[in-house]
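In: the sequence isn't on hand, but the structure is:
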């Protein structure tokens, strides 16, 4: 059974959920929110206090200024504030996609708050040899959104990422007719979140200095994806090998039970 909480932070009001008991484990995405992580959270709640949340500006987490951009640094500070609200000194963190970038920023800004970060497929384009080209594609996606709307921009995003339309765990509109909230979240992602997330450059020194342990996760079937390239590039910079998880970019949605088994092993539980 999940309990729902709200928390006021500078510029926003956050919605988060808590399940289970035991060591605190935060599951975070961007733009994926609580609903995407619920099956995985339910699976892990037998041995962890599992925290999920809607990132600022997404779904139930509202903004004072709807035009505020979402950055990894802001989202990292939001997670630290949620830990404060729970009275938790530190937590393990699974971040997926943009949430993995949030996790990288969290370790850099609040290193004592993280025991182990599992950064699952962070789209850190600036680490790639063709970073300029990839970042230019991101700019074009954002410009297409402002010019033509969610549909055309999202189609470009999927094509450049290597994701298939409707792939589980992708920041996609769900199958069928999108709801008003789906469209709002898509617009938020394309207009105010994508550029800051894709352009984030990890602080390698901070990530390797400790005390947090950082593990890069990668999907077993993610080879064709842009995030496979970014994940392996980051793992190389950190001097480590990626941990392989079931499925692809959205493996935590596709196979939450199998994903949880691997996550437990990576966390040492």
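Out: Perfect, thanks for sending it. What you are looking at is a predicted structure, and each value in this text was computed from that prediction instead of being measured.

In: only C-alpha atoms for contact and neighbour calcs from this point on.
Out: Will do.

In: after the host helix or strand of residue 151, which helix or strand is next?
Out: Mapping residue 151 onto the secondary structure by DSSP states H and E places it in helix 150-161. Next in sequence after helix 150-161, counting helices and strands by DSSP H and E, comes helix 180-192.

In: now the angle between helix 150-161 and that following helix, please.
Out: Orientation note: helix 180-192 sits at an angle of 60 degrees relative to helix 150-161 (axes from the mean of the first three to the mean of the last three C-alpha atoms, to 10 degrees).

In: ok, and what's touching helix 180-192?
Out: Judged by C-alpha atoms under 8 Å, 6 or more residues apart in numbering, the contacts made with helix 180-192 from elsewhere in the structure are 31, 57-59, 67-70, 141-142, 145-146, 149-150, 153-154, 171-174.

In: check it against this one:
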């Protein structure tokens, strides 16, 4: 099925500590398509496809993008974001909703299913980085600490390099902290002639800088160290499915997802692509999703 451009109803919802920006497309059964730290935009192609027969909601998570936060010094935890989504579902008609969630959004989805089971019918948790389930969890914690330190000492570019290396790293992590090449301050390009400086990326906006600070200082640790409520997730309430990317290799997100699936006694659902498969192949991703959302068993 190909996507068509649908009408987007954008809105804002007051929640404790801030305001949520959200977009609604299509009509039919309610489905939330969420990520974190991704905002609504990367999910647009997938949302357009699903909107052919669903009411699809995307959003900017607490304090990020067009959403706001009143006190950026407070932690933003999976529980905070789960309670935000519970209010959003109630605002949109009460659900229950299907939840298609990726990365940190999948951690939020796990918290939502555990805290507000009456609001979730099916949760598809695609590669949630619940890293404390891993045998090398202590090392992953140390790497995460290094990413936060990289942000504090060297800024956003350094921290994003370390974060991407952590999430998609192939094989076992071996260093004591973030690899230096991932977070060293940028220098002259190799082979630059004379004193000519290489082109520099545009200075991030004040909002982007604030978003980066919120993510690295207030979100990263609570999300990567979240302990799923396994008893609640196995209690017979929402149907919980775990997704993995066909080409995700051995990054911590896909390893965490497989560990979670094993704990919950479910077989991982394989989606096309890697950790960002919903962006690279939204049609293939939607083709795997549709039977999952159509089957209530």
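Out: On my side now, so go ahead. Computed from a predicted model, the values in this text were never measured in an experiment.

In: TM between them?
Out: After superposition, the two chains reach a TM-score (TM-score structural alignment, normalised by the length of the first structure) of 0.92; 259 aligned residues with a C-alpha RMSD of 1.7 Å.

In: residue 279 of the second structure: what's it in contact with?
Out: For residue 279 of the second structure, the contacting residues are 42, 43, 45, 46, by C-alpha under 8 Å, 6+ apart.

In: start and end residues in the first structure for stretch 17-25 of the second structure, please.
Out: Taken onto the first structure by TM-score structural alignment, stretch 17-25 of the second structure occupies residues 11-19 there.

In: got the buried residues for that stretch?
Out: For stretch 11-19 of the first structure, the buried set under the neighbour-count rule, 16 or more other C-alpha atoms under 10 Å, comprises 12, 13, 14, 15, 16, 17, 18, 19.

In: my guess is the fifth one contacts residue 37, does it?
Out: In other words, residue 16 of the first structure. No: if you go by C-alpha atoms under 8 Å, residue 16 of the first structure and residue 37 don't touch, sitting 11.5 Å apart.

In: element containing residue 153 of the second structure?
Out: Taking DSSP H and E as the definition, one finds residue 153 of the second structure inside helix 137-154.

In: mean deviation of that helix from the first structure?
Out: The superposed helix 137-154 of the second structure is, by mean C-alpha distance after the TM-score superposition for the first structure, a mean 1.3 Å from where its aligned residues fall in the first structure.

In: that helix - contacts with which helices or strands?
Out: Other elements packing on helix 137-154 of the second structure under the criterion 3 or more C-alpha pairs under 8 Å, 6 or more residues apart in numbering; DSSP states H and E are helix 156-168.

In: would you check the span in the first structure matched by the very next helix or strand once past the helix it packs on?
Out: Counting by DSSP H and E, the element after helix 156-168 of the second structure in chain order, helix or strand, is helix 180-183. Helix 180-183 of the second structure falls opposite no residue of the first structure when the two are matched by TM-score structural alignment.

In: mind listing what's buried along helix 180-183 of the second structure?
Out: 182, 183.

In: residues making contact with that helix?
Out: Residues outside helix 180-183 of the second structure that contact it (C-alpha under 8 Å, 6+ apart): 150, 154, 157, 158, 159, 160, 161, 162, 165.

In: got a markdown table for the residues you listed, with distance to residue 119 of the second structure and neighbour count too?
Out: Shown next, in a markdown table, are the contacts of helix 180-183 of the second structure (distance: C-alpha to C-alpha, whole Å; neighbours: other C-alpha atoms under 10 Å):
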| residue | distance to residue 119 of the second structure | neighbour count |
| --- | --- | --- |
| 150 | 38 | 26 |
| 154 | 41 | 15 |
| 157 | 38 | 17 |
| 158 | 39 | 24 |
| 159 | 35 | 26 |
| 160 | 33 | 19 |
| 161 | 36 | 19 |
| 162 | 35 | 27 |
| 165 | 35 | 17 |
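
In: residue 95 of the second structure: which of the residues you listed is nearest?
Out: Distance ranking of the contacts of helix 180-183 of the second structure against residue 95 of the second structure, using C-alpha to C-alpha, places residue 160 first at 35.4 Å.

In: over in the first structure, tell me which residue corresponds to that closest one.
Out: Matched to the first structure by TM-score structural alignment, residue 160 of the second structure sits across from residue 154.

In: how near is its match to residue 103 of the first structure?
Out: In this structure, residue 154 of the first structure and residue 103 of the first structure are separated by 24 Å, where distance is defined by C-alpha to C-alpha, to the nearest Å.

In: do the same with residue 75 of the first structure
Out: Note on residue 75 of the first structure: its distance to residue 103 of the first structure, by C-alpha to C-alpha, is 9 Å.

In: what sits against the spatially most central residue of the first structure?
Out: Nearest to the mean C-alpha position of the first structure, by C-alpha atoms, centre = their mean, lies residue 99 at 1.5 Å. Residue 99 of the first structure makes contact with 28, 29, 30, 31, 32, 119, 122, according to C-alpha under 8 Å, 6+ apart.

In: understood, closing this out.
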